[in-house]
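Novice: mind looking at a prediction? Sequence and model below.
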Amino acid sequence: MLSAFGRAFRTPDLRRKLLFTIAIMSIFRVGSFIPTPGVDYGNVQQCVASSEENTLLGVVDLFSGGALLQLSIFALGIMPYITASIIIQLLRVVIPRFEALHKEGQSGTAKLTQYTRYLTIGLAILQSTTVITTARQGMLFPQCPVEVIPNDDIVTLILMIVTMTAGTGLVMWLGELITERGVGNGMSLLIFTSIAASFPTSLWSIAGGPDGVRNFILMVLVIVLVVGLVVFVEQSQRRIPVQYAKRMVGRRMYGGTSTYIPIKINMAGVIPVIFAASILAIPGLAAQFGDPTSDWVAWISRNLVDPASPLYIGLYTLMIIFFCFFYTSITFNPDEVADNMKKYGGFIPGIRAGRPTAEYLDYVITRITSAGSLYLALVALIPTLMLVLLGVTTNLPFGGSSILIVVGVGLETVKQIDSQLQQRHYEGFLR
């Protein structure tokens, strides 16, 4: 593997792409520490050091690499773009125009990407306004005695909203630059950078706490086991064989080949975990506006905010399973796949083309998604299970799913580097 790294950097074109990607990732990390105009950086650092974990904004803080709590120019990170992409994908089911654009190929995809950019800016304005309002009211750091925004006149607040929105647009542009001129998917690599940057601090905080050595060793062992599990499952496929009949077009014969449809165990990725965590954060948001001494606020704090409560674990698991099936049904349409196979003369051995093929694909997808949803729920609940069974808090943002994202993006990037190496060398990156 080390020799493959050397070959990658000895290849001029690939070396230029790798260095460009690393440079953009470095710019993204530097921007995460530049404070937004109007924010008292010293007070923010004091509040971050003294505050407890805010589960309400934990999802956004995950994808900003801690920049949200720093109130930096990249405070929103990549989250508005992710949200916009998910919304556009969901709207394909509701709006026929979006589905027609999706089927048009490259031109339609470019149009949907443009809609995603517009929606990203709109969501960035909304989310930046929410974050600034939360910081002004003291909800971002409930236990902090100092103000993070000393001057809250209207001009300063508008400047902060414009700066955070512009930061989101810049992050989106940086991600697209990586995709066009670098290696790998730009947005995924920026998410990878944000999550991986928080690992050293989290592990160091575990080592410095009570029973630090024991907890640190347990945490490292769990991370190694989870990484192995994620690599094994993410690389696993159910390959459905497909054969294409021979046909004559003019004087030439086409078809007669055999291929397969690769179906991953976890086709939905980490999206179900994001949806489930976002929905479960809503009761906690409502409780923050209520009377702390009231019974309903205490019940929500005990059952829907505490991640170790049985009700929270049950709801979290059920939501992940539901969104796994829901998102998979959107991204993989058995009827569309069966129609395309029939159009080009393809068939699954032993299955008639058309409706029987669609029913067979739906049957296979349902079985595989059942296993994939349970696997995803298990990975997402690893921090909670460690808290309940071993008494170890991980302090890792977003729990086991952060490892899922890091490993998934890492594998995909390595595959792209390997494919480019194989264009120039017979021996690739992976043996």
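Specialist: Alright, I've got the coordinates.

Novice: every contact and neighbour count from this point should use C-alpha atoms.
Specialist: Fine.

Novice: show me what contacts Leu404?
Specialist: Residues touching Leu404, when contacts are defined by C-alpha atoms under 8 Å, 6 or more residues apart in numbering, comprise Val227, Val230, Val270, Val379.

Novice: roughly how far does it sit from Ile320?
Specialist: 14 Å (C-alpha to C-alpha, to the nearest Å).

Novice: can you tell me the element Arg239 falls in?
Specialist: Taking DSSP states H and E as the criterion, the element that holds Arg239 is strand 237-244.

Novice: tell me the secondary structure at Phe33.
Specialist: coil (DSSP: H, G, I helix; E, B strand; the rest coil).

Novice: how many residues are close by the nearest residue to it once chain neighbours are set aside?
Specialist: Nearest non-adjacent residue to Phe33, counting by C-alpha to C-alpha, 6 or more residues apart in numbering: Ser72, 5.9 Å away. Ser72 has 25 neighbouring residues, counting by other C-alpha atoms under 10 Å.

Novice: now Ser72: how far from Leu174?
Specialist: Summarising the geometry, the distance separating Ser72 from Leu174, computed by C-alpha to C-alpha, is 17 Å.

Novice: Gly108 too?
Specialist: The span separating Gly108 from Leu174 equals 23 Å under the rule C-alpha to C-alpha.

Novice: hmm, back to that, what comes up buried for the strand holding Arg239?
Specialist: When burial is assessed from 16 or more other C-alpha atoms under 10 Å, strand 237-244 yields the following buried residues: Gln243, Tyr244.

Novice: and that strand, what other elements does it pack with?
Specialist: If contacts are counted by 3 or more C-alpha pairs under 8 Å, 6 or more residues apart in numbering; DSSP states H and E, strand 237-244 sits against strand 258-264, strand 346-347.

Novice: which residues sit against the first one?
Specialist: The contact list for strand 258-264, computed with C-alpha under 8 Å, 6+ apart, reads 234-244, 365, 368.

Novice: then the shortest one?
Specialist: Residues from elsewhere that reach strand 346-347, judged by C-alpha under 8 Å, 6+ apart: Val242, Gln243, Tyr244, Ala245, Met341, Ala353, Thr357.

Novice: ok, so of these, who is nearest Pro310?
Specialist: Comparing the contacts of strand 346-347 against Pro310 with C-alpha to C-alpha picks out Thr357 as the nearest, at 41.3 Å.

Novice: higher neighbour count, Gly108 and Leu174?
Specialist: Looking at Gly108 and Leu174 with other C-alpha under 10 Å, you find the greater number of neighbours at Leu174, namely 20 against 16.

Novice: so which bits of the host helix or strand of Leu126 are buried?
Specialist: Remark: Leu126 resides in helix 106-136, with elements defined by DSSP H and E. Of the residues in helix 106-136, those scored as buried under the neighbour-count criterion (16+ other C-alpha under 10 Å) are 108, 112, 116-117, 119-121, 123-125, 127-129, 131-132, 135-136.

Novice: check it against this one:
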Amino acid sequence: MKKFFTTLSNIWKIEDLRVRITNTLLFLLIYRIGSYVVLPGVDANVLNTQRGKEGLLGLLNMFAGGSFSRASIFALGVMPYISASIVVQLLGIAVPYFTKMQKEGESGRNKLNQWTRYLTIFITAAQAYGYVRSQVPENARLIADPTTFYFLTAVTLTAGTLFVMWLGEKITDKGIGNGISLIIMVGIIASLPGSIVEEFKSRFINGGGGPILFIVEMVALMAVVMFTILIVQGTRKIAVQYAKRIVGNKQYGGVRQYIPLKVTAAGVMPIIFAQALMFIPATIGSFWPKVASSSIVIALSNYTTWQHNVLFAILIILFTFFYTAITVNPNQMADDMKKNGGFIPGVKPGQATSSFIDGVISKITLPGSIFLAIVAIIPALASMVHINSQFARFFGGTSLIILVGVVLDTLQQIESHLLMRHYDGLMKTGRIKGRTAVPTAAGTTPPAI
């Protein structure tokens, strides 16, 4: 405990770090206040707050911190921006024009950021129309003219998303950590206290097993968190030797370094893609009632059935290999290594190095994808043992992986500030490691979520 208070004192002594943490908290507070501001022309008293809390919409509502179900001006959150970032990243792989921009350094990144912002506007406008049609009932609309209401709401939601995107960029520049990731994390954490309270009531008040079962659930949650940290930080290091170079009177190179290849280089993206596909049967069933009554559609639409979870796990494994293949480029890594005079001991430079790295990635991606699949289906297993569905989401899946990754990244940045000023780190032994970035197909890293 003494070490903890000493660390807090050291953090407060560093003016730059103190200002950055204060700025981050203030920006996040603005976001949370805005998440309770209802859209103009919508009667909040008539809204059904239970709508949009289940299925894929429930996942979006969690990312938006409950704004989605409250019809807030921040209802769409930063998800349109994340979608635009992923599209631009994929364009950088498939379209030569975008690939060239990714290789132009700072100026190229600025151009890509502009393209991402423009695309965010179009995606938000399209999603805003769909949101109003599906989530805001007619009896909650205070504006009689549908055209006026749709236009006003679309403009407001688009402005809200752009404002949240601006907040995220300001947090990154003037705060601590990745702003967009922190906003998503705060939205997820916002529902955690209420979920714990509901689970507490179900165990203590409603005779659902008493304190022993509740304690077992909390211990299980901590075990899952530790397992997720192991997955997020797991790396396979490849030794790289650099040749000696004499420049003037100084010697460069001649040292051994390591390329850290992540066990889960795809991050949380395979789970997001797989979840999107798993909601297709329910969507088809909403248009064709006869199809919805079939046993296959019913089984695949229920996330607690074994058919749903087996297919979900298979999709995650496949998407992990797919996303790793398009984001991690062994050829580029081998070329960069050759240009800088580096080589892997026992492996010839060039194509042999590329094949070696590709083989290592293939070997570590399989266990990584299996681990991701296990983490993804744990919430369904928790629901099967009668854990509250809202609380069960924190036992794994997208939300837990994002929480663990963002917290590790933020703590790593705080520790870096402490170490630069000759203070001890946050831990007595070792150093906190964030999500290690690996070179991608175009020299950039995937969206930090």
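Specialist: Now that the structure is in, tell me what you want to look at. Every value quoted in this text rests on a predicted model; they were computed, and no experiment measured them.

Novice: can you name the residues of structure 2 that the strand holding Arg239 of structure 1 overlays?
Specialist: When strand 237-244 of structure 1 is aligned against structure 2 using TM-score structural alignment, it corresponds to residues 235-242.

Novice: and that stretch, how far from structure 1 on average?
Specialist: Stretch 235-242 of structure 2: mean distance to aligned residues in structure 1 after superposition is 0.8 Å, counting by mean C-alpha distance after the TM-score superposition for structure 1.

Novice: now stretch 110-122 of structure 2
Specialist: Between stretch 110-122 of structure 2 and its aligned stretch in structure 1, the superposed structures give an average distance of 1.1 Å (mean C-alpha distance after the TM-score superposition for structure 1).

Novice: then stretch 358-378 of structure 2?
Specialist: Here stretch 358-378 of structure 2 is compared with structure 1 after superposition; its mean distance to the aligned residues, by mean C-alpha distance after the TM-score superposition for structure 1, is 0.8 Å.

Novice: chain center to that stretch: distance?
Specialist: The gap between where stretch 358-378 of structure 2 is centred and where its chain is centred comes out at 17 Å by C-alpha atoms, centre = their mean, to the nearest Å.

Novice: how about the helices in the stretch 301-431 of structure 1?
Specialist: Using DSSP state H, counting those that start in this stretch, the helices of the stretch 301-431 of structure 1 run over 310-331, 334-343, 355-380, 382-389, 400-422.

Novice: next, the contact list for the nearest residue to Ile34 of structure 1 once chain neighbours are set aside, please.
Specialist: Of all residues beyond its chain neighbours, the one nearest Ile34 of structure 1 is Ser72 (5.2 Å), with distances taken as C-alpha to C-alpha, 6+ apart. By C-alpha under 8 Å, 6+ apart, the contact list for Ser72 of structure 1 reads Gly31, Ser32, Phe33, Ile34, Pro35, Thr36, Met164.

Novice: how many neighbours does the counterpart of Lys264 of structure 1 in structure 2 have?
Specialist: Matched to structure 2 by TM-score structural alignment, Lys264 of structure 1 sits across from Lys262. Burial of Lys262 of structure 2, expressed as a neighbour count using other C-alpha under 10 Å, amounts to 24.

Novice: how near is Lys262 of structure 2 to Gly208 of structure 2?
Specialist: Noted for Lys262 of structure 2: a distance of 41 Å to Gly208 of structure 2, by C-alpha to C-alpha.

Novice: where's the equivalent of Leu18 of structure 1 over in structure 2 relative to Leu28 of structure 2, distance?
Specialist: Pairing criterion TM-score structural alignment: the partner of Leu18 of structure 1 within structure 2 is identified as Ile21. In this structure, Ile21 of structure 2 and Leu28 of structure 2 are 11 Å apart, going by C-alpha to C-alpha.

Novice: ok, now Thr304 of structure 2?
Specialist: Thr304 of structure 2 is 35 Å from Leu28 of structure 2, where distance means C-alpha to C-alpha.

Novice: who's more crowded, these two?
Specialist: Between Thr304 of structure 2 and Leu28, Leu28 has the larger neighbour count (other C-alpha under 10 Å), namely 21 against 17.

Novice: name the element the aligned partner of Leu277 of structure 2 in structure 1 belongs to?
Specialist: Leu277 of structure 2 maps onto Ile279 in structure 1 when the alignment is built from TM-score structural alignment. For Ile279 of structure 1, the enclosing helix or strand under DSSP H and E is helix 271-288.

Novice: okay, the angle between that helix and helix 355-380?
Specialist: Between the axes of helix 271-288 of structure 1 and helix 355-380, defined by axes from the mean of the first three to the mean of the last three C-alpha atoms, to 10 degrees, the angle is 50 degrees.

Novice: average offset between the next helix-or-strand element following helix 271-288 of structure 1 and structure 2?
Specialist: Moving toward the C-terminus from helix 271-288 of structure 1, the first helix or strand encountered (DSSP H and E) is helix 295-300. After superposition onto structure 2, helix 295-300 of structure 1 lies on average 4.3 Å away from the residues it aligns with, using mean C-alpha distance after the TM-score superposition for structure 1.

Novice: so Pro383 of structure 1 makes contact with Ser401?
Specialist: No. Between Pro383 of structure 1 and Ser401 no contact is recorded; they are 9.7 Å apart, counting by C-alpha atoms under 8 Å.

Novice: the alignment partner in structure 2 of Gly228 of structure 1: neighbour count?
Specialist: Across the two structures, Gly228 of structure 1 finds its equivalent in Met226 of structure 2, going by TM-score structural alignment. Neighbour count of Met226 of structure 2, defined by other C-alpha under 10 Å: 13.

Novice: now Arg236 of structure 2. Nearest residue, chain neighbours left out?
Specialist: The shortest distance from Arg236 of structure 2 to any non-neighbouring residue, by C-alpha to C-alpha, 6+ apart, is to Leu261 (5.1 Å).

Novice: give me the neighbour count for the one you found.
Specialist: For Leu261 of structure 2, the number of neighbouring residues by other C-alpha under 10 Å comes to 22.

Novice: that one and Ile414 of structure 2, how far apart?
Specialist: Using C-alpha to C-alpha, one gets 24 Å for the distance from Leu261 of structure 2 to Ile414 of structure 2.
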